[in-house]
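Novice: structure for the following, please:
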Amino acid sequence: MKIGSGGQVASNPYSASSPFAPSEANSSQRIVFHAGAYPSAGTCGRCHVAIHDNWQSSLHRLSASDAWYLKTKDLLAFEEGAPAVRLCAGCHAPVSLMTGEVGLYSSEAASIREGITCSFCHTLSAVNGGNAKYVSNPGGIRPYPQGDYLAESGIQPAAHLVMLDPAQHRADMLKPFYRTSQFCQSCHELTLNNVKLQSTFSEWAASSYAQKGVTCQGCHFTPGAGPTTEVGRLVEHYPDTRSGILRHSLGGGSVTIGTRDNRSELKDALKLSARVERGRLLVTVRNVLAGHSVPTGVSDLRELWVEVTGQDVNGRKVFHSGHLDAAEGIQPGSTVFHMVLGDESGRPLVRHDIWRARSVLSDTRIPADGQRVVTYPLPTTVRHLHVRLLWRDAPSEFQAIVVQGATRPAAVLTLADWQHESP
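Specialist: Now for the predicted structure:
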């Protein structure tokens, strides 16, 4: 397996000198830190109550404990060896990676399985590309009054406490580049075996959103779907006495384990329209509010598809596409907007075993500012048409083979529907 950042392929990652390989993540000292270097999110939440509560419902919070991630990580450890899971941990469990709790075995300590936490994001000193190519430097964290920070962590305590010098704390924790899209690039861009598997940052960079200066934070850290100029307004459901509090539930991503915001924002991001013309059904799906492709991220898992049902004058089904079969799989030949990865033999990957990927077999996702138009020839007996735009977090094969009942089956969500009655 080869890894790369921003398309640049690295050689012999397992023989690299970094203690974090094959992840391209690194620490400011190029060493593993003591566990106390990163205070828990609960420590931050003692003062930042609204932000902490908001973060608790986020996918960032669940990135290292979600059953789908753990099952996939164990599969990687089984096939490639336990150290290989550091590749996943660079983004899913960065504190575990930085403190050496992952890699020897496939599971990190539960005590620091907080996912992408406050003290990790707010102590990054540099982001140099995808594949978790960041530099983590928790040295700016200063002792907290009545906190659980340990002086024995190896970081020299500063001469003042946070509450005695809040301006210094703000400077430590709010670097200007945290408001740039590049800050998100390291964990939202992934290349393995010279195959671009996740390209959210690149998709944004090629969109009108980037040209207009709308950053990732301009959509994902503000209430509602799409960009807003009110970046500094309060978290809607978590009022705070201070101004400039950004939403930390982020939105988007999973509708199975995410918040209700994810569902509403996904619906708002896409628009469905259709028309009947000369015996054909033309369905258009437009990406109207996402500054990247839909789906994005784990695009080999996310399923966005069109379901069409045609009935005759007596209500009998005479045409269908996009229906689920007995095994909950999408009917072959249906219109599905997603990415299909292939192994070295050109066979589709269905287990999210992305380390086996050697090619992209197809990519039918809907790009930012873009649309897809699909045509269906209709039987002459069709009188009533019902079209639905549907979403599911993962295919039935992945759930049956990898997840194996560890969680409830991924829900099918209706994003939009359209109906038509012919005379």
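
Novice: when you work out contacts or count neighbours from here on, use the C-alpha atoms and nothing else.
Specialist: Noted.

Novice: for the protein, what spans make up the helices?
Specialist: Assigned helices in the chain, in chain order: 41-45, 49-56, 59-62, 67-80, 86-92, 94-98, 118-121, 166-173, 182-185, 200-205, 208-211, 216-220, 260-269, 396-398 (criterion: DSSP state H).

Novice: which one of those is the most hemmed in?
Specialist: Highest mean neighbour count among these (mean count of other CA atoms under 10 Å): helix 94-98, with a mean of 29.

Novice: which residues does it contact?
Specialist: If you take CA atoms under 8 Å, 6 or more residues apart in numbering as the criterion, helix 94-98 is touched by 20, 26-27, 32-33, 38, 86, 89-90, 102-103, 108-109, 112-113, 115-117, 120, 136.

Novice: only the buried members of those: can you turn that into a PyMOL selection?
Specialist: Of these, the buried ones go into a single PyMOL selection, burial set by 16 or more other CA atoms under 10 Å:
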select buried, resi 20+26+27+32+33+38+86+89+90+102+103+108+112+113+115+116+117+120+136
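
Novice: against residue 56, how distant is the closest residue to residue 286 other than its chain neighbours?
Specialist: Nearest in space to residue 286, with sequence neighbours left out and distances taken as CA to CA, 6 or more residues apart in numbering, is residue 371 at 4.2 Å. Residue 371 is 34 Å from residue 56, where distance means CA to CA, to the nearest Å.

Novice: and for comparison, fold this next one:
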Amino acid sequence: MNGRAVRSGRAVKTIFSTTVSLFVGFLLLAAGTAGLSSPAYGGPSYFSVDREFYPYYPSLIKWDRSGAGFTAPEVCSGCHPKQYEEWTGSVHALAFQDPVYQGELNLAFKAVGHDISRQCEGCHSPAGVVTGEIKGPGVEGLSPMALAGVSCDICHSISGVTHGQTPTGEPENGSFILSPGKDTPQGPKLVKRGPYAPSDGCGMGFHECLESPLHLKADLCASCHQVYHYEKHFPIEATYSEWKKGPYAQKGIYCQDCHMVEIETFIRSADAFKKPERKEYRHYFNGANYLLYYLAEAAAIKAGDKELATNLKTKFDMAVKRLQMAADLELYPVYRAGSLAEIKVRVRNIRAGHNLPTSLTNIREMW
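Specialist: Sure thing, here's the model as predicted:
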């Protein structure tokens, strides 16, 4: 196991635990003053749901369970140190520990209970949900695999999607299938999937390698970047739909082509509709959430982990630059009676393949 990775995990967890406590306290106070109730699950059925097909509903994850368990990212780092370093401190790595997410999760848990809040947990810690380890908000006492959020093993264990079988017939709420391995006459065998044909010796006997065309498509990301209300199934977050209806989808530029590359490559992909070369892809999963990087960097500094702090500062700078490159600002002075009376401001989306801002727009701001 990678020693630095373990220390880094504790560093992030230490300050995040403190931040979550403060943030959750604020949210609970807000919830109390707003008079939130706790409605029982099982109200009017607007969409039919096969609960046997979706056993973790309202999370739509499916787990192809076998004797092969999940693999912690520190184990993956032994053969993939570069990819591990890129993933470390990413929004995927911090998906479950994110204090803003934990605060929102706590609010949901108080309002509707764990049976409903599991919808959120399914995408923020898939392994923690299917194994039954996560039973509500908070990070204390959880295994490294659950805390790792969207780790290497999660993405590379996805064997398919059930987008056409969801209540709405659209990607939503984690509609993917996890298949970390299979049972064989010789015992459990780990199976990992990637976008390209396996090279000779791939997996080095530790796991089997399979080519997965799904990993080259936006459908892979759609499962968790399309969030619908757990009961009425109206869209709460529609990043995938925004992309699908826009010019980038028509030109074959997918999520991976902008969020898994360096800034310069992102600009080229967006401006020229040119897909990156294979050698240009990275495991940054970088977007515009610079606040999360800022908080995580503060945690690393507090814990004395300079290497991790530097890693997170780099990702913070990337997020700020990416956001700056996604929009253009135009100012129009308006004069009346020979004097400046007002300034009109226009913000244009020039490079984001979806709306700007996107995701949970009720908590997103741009200035």
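
Novice: TM-score for these two?
Specialist: After superposition, the two chains reach a TM-score of 0.66 (TM-score structural alignment, normalised by the length of structure 2), with 272 aligned residues with a CA RMSD of 3.2 Å.

Novice: hang on, the residue nearest to residue 286 of structure 1 packs against residue 285?
Specialist: Yes - counting by CA atoms under 8 Å, residue 285 is a contact partner of residue 371 of structure 1 at 5.5 Å.

Novice: compare neighbour counts for those two and give me the winner.
Specialist: A count of neighbours by other CA atoms under 10 Å puts residue 285 above the other of residue 371 of structure 1 and residue 285, at 21 against 16.

Novice: what's the counterpart of that one in structure 2 in contact with, if anything?
Specialist: With TM-score structural alignment defining the correspondence, residue 285 of structure 1 maps onto residue 347 in structure 2. Taking CA under 8 Å, 6+ apart, we find residue 347 of structure 2 in contact with 327, 328, 329, 330.

Novice: next: residue 298 of structure 2.
Specialist: 15, 309.

Novice: can you tell me how far it is from residue 308 of structure 2?
Specialist: As judged by CA to CA, residue 298 of structure 2 and residue 308 of structure 2 stand 10 Å apart.

Novice: just want the most central residue of structure 2.
Specialist: Nearest residue to the geometric centre of structure 2 (CA atoms, centre = their mean): residue 92, 4.9 Å.

Novice: so what's that residue closest to, chain neighbours aside?
Specialist: Residue 92 of structure 2's closest residue in space is residue 150 (CA to CA, 6+ apart), at 4.8 Å.

Novice: related to what we said a few turns ago, do you know which of the helices of structure 1 lies nearest residue 151 of structure 1?
Specialist: For residue 151 of structure 1, the closest of the helices of structure 1 is helix 41-45, at 14.8 Å, according to CA to CA.

Novice: so which strand or helix has residue 302 of structure 2?
Specialist: helix 290-303 (DSSP states H and E).

Novice: report the buried residues of that helix.
Specialist: Residues of helix 290-303 of structure 2 classed as buried: 290, 292, 293, 294, 295, 296, 297, 298, 299, 300, 301, 303 (neighbour count, 16+ other CA under 10 Å).

Novice: swap in stretch 215-231 of structure 1?
Specialist: 215-228, 231.

Novice: go on, stretch 51-66 of structure 2?
Specialist: Neighbour counts over stretch 51-66 of structure 2 (16+ other CA under 10 Å) mark 54, 56, 57, 58, 59, 60, 61, 62, 63 as buried.

Novice: surely the fifth one and residue 122 touch.
Specialist: Looking back up the chat, that one is residue 59 of structure 2. Yes - counting by CA under 8 Å, residue 59 of structure 2 does reach residue 122; the two are 5.4 Å apart.

Novice: now the common contact residues for those two.
Specialist: Between them, residue 59 of structure 2 and residue 122 share these contacting residues under CA under 8 Å, 6+ apart: 173, 174.

Novice: give the aligned range of the longest helix seen in structure 2 in structure 1.
Specialist: Counting residues, the longest helix found in structure 2 (DSSP H) is helix 3-34. Per TM-score structural alignment, helix 3-34 of structure 2 has no counterpart in structure 1.

Novice: now the angle from that helix to helix 99-112?
Specialist: Helix 3-34 of structure 2 runs at 40 degrees relative to helix 99-112, counting by axes from the mean of the first three to the mean of the last three CA atoms, to 10 degrees.

Novice: need the strands for the stretch 151-300 of structure 1, in chain order.
Specialist: Applying DSSP state E, counting those that start in this stretch to the stretch 151-300 of structure 1 gives strands spanning 189-192, 195-199, 270-277, 280-287.

Novice: the second one maps to which residues in structure 2?
Specialist: The counterpart of strand 195-199 of structure 1 in structure 2, using TM-score structural alignment, spans residues 234-238.

Novice: now that stretch: how far from the chain's centre is it?
Specialist: Distance of stretch 234-238 of structure 2 from the chain centroid (CA atoms, centre = their mean, to the nearest Å) equals 16 Å.

Novice: that stretch: which residues count as buried?
Specialist: Neighbour-count burial for stretch 234-238 of structure 2 flags 237, 238 (criterion: 16+ other CA under 10 Å).

Novice: and the contacts of it?
Specialist: Stretch 234-238 of structure 2 is contacted from outside by 225, 226, 227, 228, 229, 358, 359, 360, 361, using CA under 8 Å, 6+ apart.

Novice: can we see that at 10 Å?
Specialist: In this structure, residues lying in contact with stretch 234-238 of structure 2 by CA atoms under 10 Å, 6 or more residues apart in numbering are 168, 171-173, 222, 224-230, 241, 244, 354-355, 358-362.

Novice: re earlier: who touches both of residue 298 and residue 308 of structure 2?
Specialist: Common neighbours of residue 298 of structure 2 and residue 308 (CA under 10 Å, 6+ apart) are 11, 12.

Novice: burial count for residue 349 of structure 2?
Specialist: 15.

Novice: ok, residue 10 of structure 2 next?
Specialist: By other CA under 10 Å, the residues close to residue 10 of structure 2 number 15.
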